[in-house]
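K.L.:
A predicted structure for the sequence below; I have some questions about it.
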Amino acid sequence: MKKKLQLLFCLFLGGCTGIPGNLAPIQNFEVNRYLGTWYEIARLDHSFERGLTDVSAEYSMAPNDTIRVVNRGYSVQKGKWKTAEGVAKFVQSPNIGHLKVSFFGPFYGSYIILDIDKETYQYALVCGPNKEYLWILSRQPTLDKHVLSQLIAQAQAMGFPTEELIIVPHTKK
């Protein structure tokens, strides 16, 4: 019985760092170009960001080839900033845009870069372990409407429920 529970637990955790069917992370990923601040332009709603505006993420190198992740968003309801610090690790190799991120000890979730502006790393399309998690990120608090429309269309073609996307306002400094 104990071995079955361990296997079930491993399968559950493995599912959290998996890739949604028929999708693939970007290849030739350059982590040093990805480091720095990214602003959340749009997202699918989920409990850990519900009600937050002005959401950003700061990525920096940490010991042991890990990446420090600091997510920040403003809670309008509480009238204050909410910050979460975590760590990201590459699932396969540093040149594949598939990482696992943890904000809660040994529990990791997938962070899959599906597309990126390969020339300047100015915008990215990112998902989680399934199609319930999707983010459109930009180096600036706004993103050209044409680029945003293209990314939304791309996500829709991949099977994400883009009609449920929340456009994230950025009004705080």
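P.N.:
Nice, thanks for sending it over.
K.L.:
contacts and neighbour counts: CA atoms only from here.
P.N.:
Noted.
K.L.:
A helix includes Leu151, no?
P.N.:
Yes - counting by DSSP: H, G, I helix; E, B strand; the rest coil, Leu151 is found in a helix.
K.L.:
what about it, distance to Pro141?
P.N.:
From Leu151 over to Pro141 the distance is 16 Å, taken as Cα to Cα, to the nearest Å.
K.L.:
Would you mind confirming that Glu164 makes contact with His46?
P.N.:
No - if you go by Cα atoms under 8 Å, Glu164 and His46 don't touch, sitting 11.0 Å apart.
K.L.:
How about Leu137: what's its closest non-neighbour residue?
P.N.:
The shortest distance from Leu137 to any non-neighbouring residue, by Cα to Cα, 6 or more residues apart in numbering, is to Glu40 (4.7 Å).
K.L.:
all helices for this structure, in order.
P.N.:
In the chain, the helices defined using DSSP state H lie at 2-16, 31-34, 145-157.
K.L.:
Which residue, other than its chain neighbours, is closest to Arg72?
P.N.:
Closest to Arg72 by Cα to Cα, 6+ apart is Thr83, at 4.5 Å.
K.L.:
residues near that neighbour, how many?
P.N.:
Residues near Thr83, counting by other Cα atoms under 10 Å, number 13.
K.L.:
One more: Gln122?
P.N.:
Gln122 is flanked by 16 other residues according to other Cα under 10 Å.
K.L.:
Enumerate every residue touching it.
P.N.:
116, 138-140 (Cα atoms under 8 Å, 6 or more residues apart in numbering).
K.L.:
From Glu85, how far off is Pro25?
P.N.:
For Pro25, the distance to Glu85 equals 24 Å [Cα to Cα].
K.L.:
before we move on, the earlier item: which of the helices of the chain sits closest to Pro94?
P.N.:
Closest of the helices of the chain to Pro94 is helix 31-34, at 7.0 Å (criterion: Cα to Cα).
K.L.:
also this one, for the comparison:
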Amino acid sequence: MTSIFRNALRLAVGLVAASAFAQSTPPTAVLTTVPSIELARYQGVWHQVALYPNRFQKMCASNTRATYAVEEGGTVSVTNQCRSADGKEVQAVGQARPAGAARVSNGQITPPQLQVRFAPAWLSWLPFVWGNYWVIQLEPNYRYAVVGEPSREFLWVLARETQLSATDWSAIEARLKEQGYDPAKLVREKHTP
């Protein structure tokens, strides 16, 4: 088994374990998403610029990014990639689907509450392989997005570019505090050529 495949498998297993944990942890308060997202505008490449550290991304040392592509019926293919400490590319492929009250209509998902799985498709019938992916902040021009989940154990700041301005960070941190997150726990991502 190649090391890239092993790392991708570890990433997938970690995401499954994290999603099971996130679903079993009761929320402390209601987490609010943005009203809706336009799927066509949301798809494409997003760079992870910050996150709450988690065990399933430990092998990622830099250049973490996600590529989303809209599929039939409002599902979204998800390809996560990063560079490990030894310089190898690690990749995990998954799928996102609307969850809870979320509905897809006219190319929009309202509210943007999704579930993501990185486990193989044949395991998709198991509820614990799906992790919550809620868009809780979105810059109007889709330059950055903040993704969380109701337990507030996991958090990702995504952007179209690898850096955000000080003004953007101030807006993100203020909104995170309103949502019950601790911005001090965010770790900035390294991006290298």
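P.N.:
Sure thing, it's come through. Everything quoted here is computed from the prediction, not taken from an experiment.
K.L.:
still on that earlier bit, surely the residue nearest to Leu137 of structure 1 touches Trp135?
P.N.:
Yes - the pair Glu40 of structure 1 / Trp135 is scored as a contact, 6.8 Å apart, by Cα under 8 Å.
K.L.:
about what we covered before: more neighbours: which of Pro25 and Glu85 of structure 1?
P.N.:
Applying other Cα under 10 Å to Pro25 of structure 1 and Glu85 shows that Pro25 carries more neighbours, namely 19 against 14.
K.L.:
picking up where we left off before, can you find the partner of the residue nearest to Leu137 of structure 1 in structure 2?
P.N.:
Under the alignment (TM-score structural alignment), Glu40 of structure 1 pairs with Gln48 of structure 2.
K.L.:
Next: Glu132 of structure 1.
P.N.:
Matched to structure 2 by TM-score structural alignment, Glu132 of structure 1 sits across from Glu153.
K.L.:
Ignoring the adjacent residues along the chain, who's closest to its match?
P.N.:
Leaving aside its sequence neighbours, Glu153 of structure 2 sits nearest to Ala22 (Cα to Cα, 6+ apart; 7.0 Å).
K.L.:
Glu40 and Trp135 of structure 1: who's more crowded?
P.N.:
Glu40 (27 against 23).
K.L.:
which residues touch the more buried one?
P.N.:
Residues near Glu40 of structure 1 by Cα under 8 Å, 6+ apart: 54-57, 135-138, 141, 168.
K.L.:
hmm, back to that, of the helices of structure 1, which is nearest Phe107 of structure 1?
P.N.:
For Phe107 of structure 1, the closest of the helices of structure 1 is helix 2-16, at 7.3 Å, according to Cα to Cα.
K.L.:
what's in contact with that closest one?
P.N.:
Helix 2-16 of structure 1 is contacted by residues 107-110, 129 when judged by Cα under 8 Å, 6+ apart.
K.L.:
Buried ones in that helix, by neighbour count?
P.N.:
Going by neighbour count (16 or more other Cα atoms under 10 Å), the buried part of helix 2-16 of structure 1 is 15-16.
K.L.:
Quick check: the aligned residue for Leu148 of structure 1 in structure 2?
P.N.:
Using TM-score structural alignment, Leu148 of structure 1 lines up with Trp169 in structure 2.
K.L.:
What distance do you get for that match to Val49 of structure 2?
P.N.:
For Trp169 of structure 2, the distance to Val49 of structure 2 (Cα to Cα) stands at 11 Å.
K.L.:
Which of these two has more residues huddled nearby?
P.N.:
When Trp169 of structure 2 and Val49 are compared on other Cα under 10 Å, the one with more neighbours turns out to be Val49, at 25 against 14.
K.L.:
Please name the nearest non-neighbouring residue to the more buried one.
P.N.:
Excluding its sequence neighbours, the residue lying closest to Val49 of structure 2 (Cα to Cα, 6+ apart) is Glu189, at 4.9 Å.
K.L.:
Can you get me a residue count around the one you found?
P.N.:
By the criterion of other Cα under 10 Å, Glu189 of structure 2 has 19 neighbours.
K.L.:
my guess is it meets Cys60, correct?
P.N.:
No - with contact defined as Cα under 8 Å, Glu189 of structure 2 does not count as touching Cys60 (9.6 Å).
K.L.:
Would you mark the buried spots in stretch 35-45 of structure 1?
P.N.:
Of all the residues in stretch 35-45 of structure 1, those buried under the rule 16+ other Cα under 10 Å are 35, 37-45.
K.L.:
The residues you listed in strands, which ones?
P.N.:
Judged by DSSP state E, strands contain the following of the buried residues of stretch 35-45 of structure 1: 37-44.
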